[in-house]
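K.L.:
Predicted model and sequence below, questions to follow.
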Amino acid sequence: MAETGVIEAETGERARPRRSVVRRMAVLVGVLVVLFGPPWWVLVAGAGWPGPVVAGGSVVFGAAMMTFPFLMVAGHGRRGSDRAARVGDTVLGVIWVLFTWSVLGGLVDLVVGRPRVVAVGVALVAAVLLGWGHYEAMRVPRVKRLEVRLPRLGSGLDGTKVVVLADTHYGPIDRARWSAKVTEAVNALDADVVVHAGDIADGNPVERREQSAPLGAVRARLARVYVTGNHEYGSQAQAWLDRMAELGWEALHNRHVVVERGGATLVLAGVDDVVAEHSGLAGHRADLGGALAGADPAHPVLLVAHQPKYVPQAAAAGVDLQISGHTHGGQIWPFNFLVRVDQPVVHGLSRHGDRTQLYTSRGAGFWGPPFRVFAPSEITLLTLRSGA
């Protein structure tokens, strides 16, 4: 009986991993079918094309669906291949746009009953949006200008210019020249403070050394500060802190620096990203108490925290202004609605409580798919104003 019990226990232990694998595979297949199915139906199978067209289109969609997960694993796995990532990310962007507009096109077809017209319309809209979206993703970001009034800011710092960079995401597409042009655009703004709000790269500092090098030429009269984003915790966060320090930036790893002018003082504080505590890296977690330790509570605080959803902690601590990124403004519409489920704000300036304001940047770069649709990139110039 004892031996039987042992055999049964061992069999159960082996069965549980198998069931887990089966469940994961079922979920993966389900996601792929949902994502690729509507475009295949609207553009190919349900449009009433001749048989050879349907067969050829089905082969294309089937091949894309079957290779897509392997490309993503090869591109973004532990030994990521930049070439596989470029192809997989592009497929992801294309199929997301096709999925969105195929669903909308399918609804239109229910009303008009013209499947071929709808198929051509969906294909044209998707092609235009993908072409425009790629241009928007690869261009040097536009400058967004905004005044932010901080009642506790002393008059000596009135007019302080804070330039915000976020989500540069140096990655599989070599954008070293783009990075140099971004630095030129930042320097043209004659900043007092430059903030990089995290997600500097997808990849480690050695792989992205050339792309990150132009950050060393960024100029600011008072300070250049940087905090980690969630993507750093998938690609050597501490090494990125060290790299930014090497480039002359103040790495606000749960700490603060103080800037002064004309008798007025501003505390620039930063915290690790909220995912840091699950990274397994010793000393990495979002620690606002540690970041503000020793700061005079009478002085206004500008906090840099990668994700907007950290703002409740900032408001509870009486922070005057939090600067964040992370959302990309949704990057590809209508993903902004899904981002809003996880974050309190998708982009722009918002108020949280009596004192705290939050500025959420759409970011300068992009993650994954090299497209931005209805979510333009930005470099932000915040001009701080004192007084009520």
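P.N.:
That came through fine.

K.L.:
From here on, just use CA atoms for contacts and neighbour counts.
P.N.:
Fine.

K.L.:
Would you state the helices of this protein in chain order?
P.N.:
Remark: helices assigned in the chain by DSSP state H are 2-40, 51-76, 82-112, 115-138, 176-187, 209-212, 237-246, 288-292, 311-316, 335-342.

K.L.:
now for the second one, which elements pack on it?
P.N.:
Of the remaining helices and strands, those touching helix 51-76 by 3 or more CA pairs under 8 Å, 6 or more residues apart in numbering; DSSP states H and E are helix 2-40, helix 82-112.

K.L.:
Need the winner for burial among those.
P.N.:
By mean neighbour count, with neighbours taken as mean count of other CA atoms under 10 Å, helix 82-112 ranks first of the helices and strands packed on helix 51-76 at a mean of 19.

K.L.:
got the residue ranges for the strands in the stretch 251-388 of the chain?
P.N.:
255-261, 264-270, 301-304, 321-324, 348-352, 356-360, 378-386 (DSSP state E, counting those that start in this stretch).

K.L.:
mind giving me a markdown table with those strands and columns for distance to residue 286 and mean neighbour count?
P.N.:
Shown next, in a markdown table, are these (distance: least, CA to CA, whole Å; neighbours: other CA atoms under 10 Å):
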| stretch | distance to residue 286 | mean neighbour count |
| --- | --- | --- |
| strand 255-261 | 10 | 18 |
| strand 264-270 | 9 | 24 |
| strand 301-304 | 11 | 27 |
| strand 321-324 | 14 | 28 |
| strand 348-352 | 19 | 15 |
| strand 356-360 | 17 | 25 |
| strand 378-386 | 24 | 21 |
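
K.L.:
Ok, which of those comes nearest residue 86?
P.N.:
Nearest of the strands of the stretch 251-388 of the chain to residue 86, taken as CA to CA: strand 378-386 at 22.7 Å.

K.L.:
As JSON lines, the helices of the chain with distance to residue 193 would be great.
P.N.:
Converted to JSON lines, the helices of the chain look like this (distance: least, CA to CA, whole Å):
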{"stretch": "helix 2-40", "distance to residue 193": "43"}
{"stretch": "helix 51-76", "distance to residue 193": "34"}
{"stretch": "helix 82-112", "distance to residue 193": "34"}
{"stretch": "helix 115-138", "distance to residue 193": "25"}
{"stretch": "helix 176-187", "distance to residue 193": "11"}
{"stretch": "helix 209-212", "distance to residue 193": "19"}
{"stretch": "helix 237-246", "distance to residue 193": "15"}
{"stretch": "helix 288-292", "distance to residue 193": "18"}
{"stretch": "helix 311-316", "distance to residue 193": "20"}
{"stretch": "helix 335-342", "distance to residue 193": "28"}
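
K.L.:
In addition, the following structure is provided for comparison:
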Amino acid sequence: MSATETVTVRPARRVGRPLVFISALIVVLGLLFGVPWWTLLSSAAQWPSPVGAAGSVLFGAALLSFPALMFYGHGRRVDWAARIADTTLGVVWVLFVWAILGNVLRLGLAVAGVADPARSRVVAAFTLLVSAVLIGWGYVEAMRVPRVRRVEVVLPRLGRELDGLKVALLTDTHYGPIDRERWSKGVTEVVNTLDADIVCHTGDIADGSVDQRRAQAAPLADIRARDARVYVTGNHEYMGDAQNWLDHMRELGWEPLHNRHVLVRRGGDTLVVAGVDDRTAKSSGRPGHQADLDAALAGTGADLPVLLLAHQPQQIGAAVAAGVDLQISGHTHGGQIWPFHYLVRVDQPTVQGLTRHGERTQLYTSRGTGFWGPPLRVFAPSEITLLTLRSA
């Protein structure tokens, strides 16, 4: 090869990545459906043949149809498919969790000397009974209008004339495939009883377009606040059309805090109410969308207290660096279906409640007003939050 010859090297195609993803998906689905199937229909239980056959057909049909239903339901926005897929996911998750705990019970029964088929039948009955109770209760919890959770937050920099300011927080309403227009009206009625000075919505307003979810979102126009109704985007807006939701919320009379702020004043005291886009906004590729706290706080005095709306608790790092007094967030749903909160905690600094970060900054994370996907809430109740701000 001469010194002037050039060799073009093409980057290696990452052909293995889709294969790894598909393999991991098969393993996850196999465990998710397989563990409950084995626990409930183990041959050691010696169920009559028709019972075992019918159960196996049911689990097999659910497993094979689930990926297609999820694709059409959430990829193509086909609501009937999404309803079936989401419900299947919630039911099988509960069965999976309690099947694992049932098999812990199996070990205890073995130690106690209980033999099969009685041992396997006790485990199956335990798994099925507990799962059925939790699925029924979880559905009621998900579909009900949330209870009000009242929290007092002391902000040392808050002026005396702003002491007692009431902030109502909605988040993760997730208007979606299940029509919850009546539920949305109920939420509005509850918020209006709180006599809030500020009402906030911290994103994930809907799964779907404005046209699809217009009726469910319409009651938001009737929410009352003395000083401001403010809204920021969540990650689910960036799975659809975030700008249309920002525009629509403005049409409903809300103030979209698209990396900007408003001021709330009482006498000589001022509170900065700022909002930023969700942390996924930049990667969505939508022009003009990214979380920009500097822009949101531009023109505000460094000595003024700041209430920040940011969808994800993970955005707290920027808030601490900027000296924000209180960030309010959602996103986690409190885990929604126990024990999913352990997985949420891997990704987020907190799952729910009031926490302190750094010397000045506090973070309140709501468990969410609605639900995503499975119409279930197990040991993670939804909430409408009323934060009362107190000066030192």
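P.N.:
Yep, it's here. Values in this document were obtained by computation on a predicted structure and should not be read as measured data.

K.L.:
May I have the TM-score of the superposed chains?
P.N.:
Laid over one another, the chains give 0.94 as their TM-score (TM-score structural alignment, normalised by the length of structure 1), with 374 aligned residues with a CA RMSD of 1.4 Å.

K.L.:
just to revisit the earlier point, dump the strands of the stretch 251-388 of structure 1 into a markdown table; add distance to residue 68 of structure 1 as well.
P.N.:
Formatted as a markdown table, these follow (distance: least, CA to CA, whole Å):
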| stretch | distance to residue 68 of structure 1 |
| --- | --- |
| strand 255-261 | 42 |
| strand 264-270 | 38 |
| strand 301-304 | 36 |
| strand 321-324 | 32 |
| strand 348-352 | 34 |
| strand 356-360 | 32 |
| strand 378-386 | 30 |
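
K.L.:
out of those strands, nearest to residue 229 of structure 1?
P.N.:
strand 321-324 (9.6 Å).

K.L.:
That closest one against structure 2, how far on average?
P.N.:
Strand 321-324 of structure 1, aligned to structure 2 and superposed, deviates on average by 0.2 Å (mean CA distance after the TM-score superposition for structure 1).

K.L.:
I'd like to know which elements that strand is packed against.
P.N.:
Strand 321-324 of structure 1 sits against strand 301-304, strand 356-360, with contacts defined as 3+ CA pairs under 8 Å, 6+ apart.

K.L.:
Could you tell me where it falls in structure 2?
P.N.:
Strand 321-324 of structure 1 lines up with residues 326-329 of structure 2 when matched by TM-score structural alignment.

K.L.:
And the contacts of the matching stretch?
P.N.:
Identification of contacts with stretch 326-329 of structure 2 by CA atoms under 8 Å, 6 or more residues apart in numbering yields 155, 171, 202, 306-313, 316, 319, 361-366.

K.L.:
6 Å instead?
P.N.:
307, 308, 309, 310, 311, 312, 313, 361, 362, 363, 364, 365 (CA atoms under 6 Å, 6 or more residues apart in numbering).

K.L.:
Just flag the most distant two among these.
P.N.:
311 and 361 (16.1 Å).

K.L.:
Distance-wise, check residue 103 of structure 1 relative to residue 50 of structure 1.
P.N.:
As judged by CA to CA, to the nearest Å, residue 103 of structure 1 and residue 50 of structure 1 stand 22 Å apart.

K.L.:
The helices of structure 1: which one's closest to residue 271 of structure 1?
P.N.:
Nearest of these (CA to CA): helix 288-292, 6.2 Å.

K.L.:
Which positions within the closest one qualify as buried?
P.N.:
288, 291, 292 (16 or more other CA atoms under 10 Å).

K.L.:
Out of the helices and strands packed on helix 51-76 of structure 1, which is closest to residue 367 of structure 1?
P.N.:
Using CA to CA, the nearest of those to residue 367 of structure 1 is helix 82-112, at 8.7 Å.

K.L.:
so that closest one corresponds to what in structure 2?
P.N.:
Aligned by TM-score structural alignment, helix 82-112 of structure 1 falls on residues 79-109 of structure 2.

K.L.:
With stretch 28-44 of structure 1 instead?
P.N.:
With TM-score structural alignment as the criterion, stretch 28-44 of structure 1 aligns to 25-41.

K.L.:
when you align them, which residue in structure 1 goes with residue 233 of structure 2?
P.N.:
So, by TM-score structural alignment, residue 233 of structure 2 is matched to residue 228.

K.L.:
ok, now residue 376 of structure 2?
P.N.:
In structure 1, the residue paired with residue 376 of structure 2 according to TM-score structural alignment is residue 371.

K.L.:
any chance of the helices and strands packed on strand 321-324 of structure 1 in TSV, plus distance to residue 66 of structure 1?
P.N.:
Output for those, formatted as TSV (distance: least, CA to CA, whole Å):
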stretch	distance to residue 66 of structure 1
strand 301-304	41
strand 356-360	37
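
K.L.:
To residue 33 of structure 1, which of those strands lies closest?
P.N.:
strand 356-360 (34.1 Å).

K.L.:
Can you spell out which helices and strands pack onto that closest one?
P.N.:
On a contact count with 3 or more CA pairs under 6 Å, 6 or more residues apart in numbering; DSSP states H and E, strand 356-360 of structure 1 meets strand 321-324, strand 348-352.

K.L.:
can I get the ones you listed in JSON lines with distance to residue 57 of structure 1?
P.N.:
Below are these laid out as JSON lines (distance: least, CA to CA, whole Å):
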{"stretch": "strand 321-324", "distance to residue 57 of structure 1": "43"}
{"stretch": "strand 348-352", "distance to residue 57 of structure 1": "42"}
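
K.L.:
Out of those, flag the one nearest residue 42 of structure 1.
P.N.:
Of these, nearest to residue 42 of structure 1 by CA to CA is strand 348-352, at 36.0 Å.

K.L.:
Once aligned, what mean separation remains between the closest one and structure 2?
P.N.:
Aligned to structure 2 and superposed, strand 348-352 of structure 1 gives a mean residue distance of 0.3 Å (mean CA distance after the TM-score superposition for structure 1).

K.L.:
any idea of the angle that strand forms with strand 356-360?
P.N.:
160 degrees (axes from the mean of the first three to the mean of the last three CA atoms, to 10 degrees).

K.L.:
hmm, back to that, how about the helices and strands packed on strand 356-360 of structure 1, which one is nearest residue 267 of structure 1?
P.N.:
When those are compared by CA to CA, strand 321-324 sits nearest residue 267 of structure 1, at 10.5 Å.
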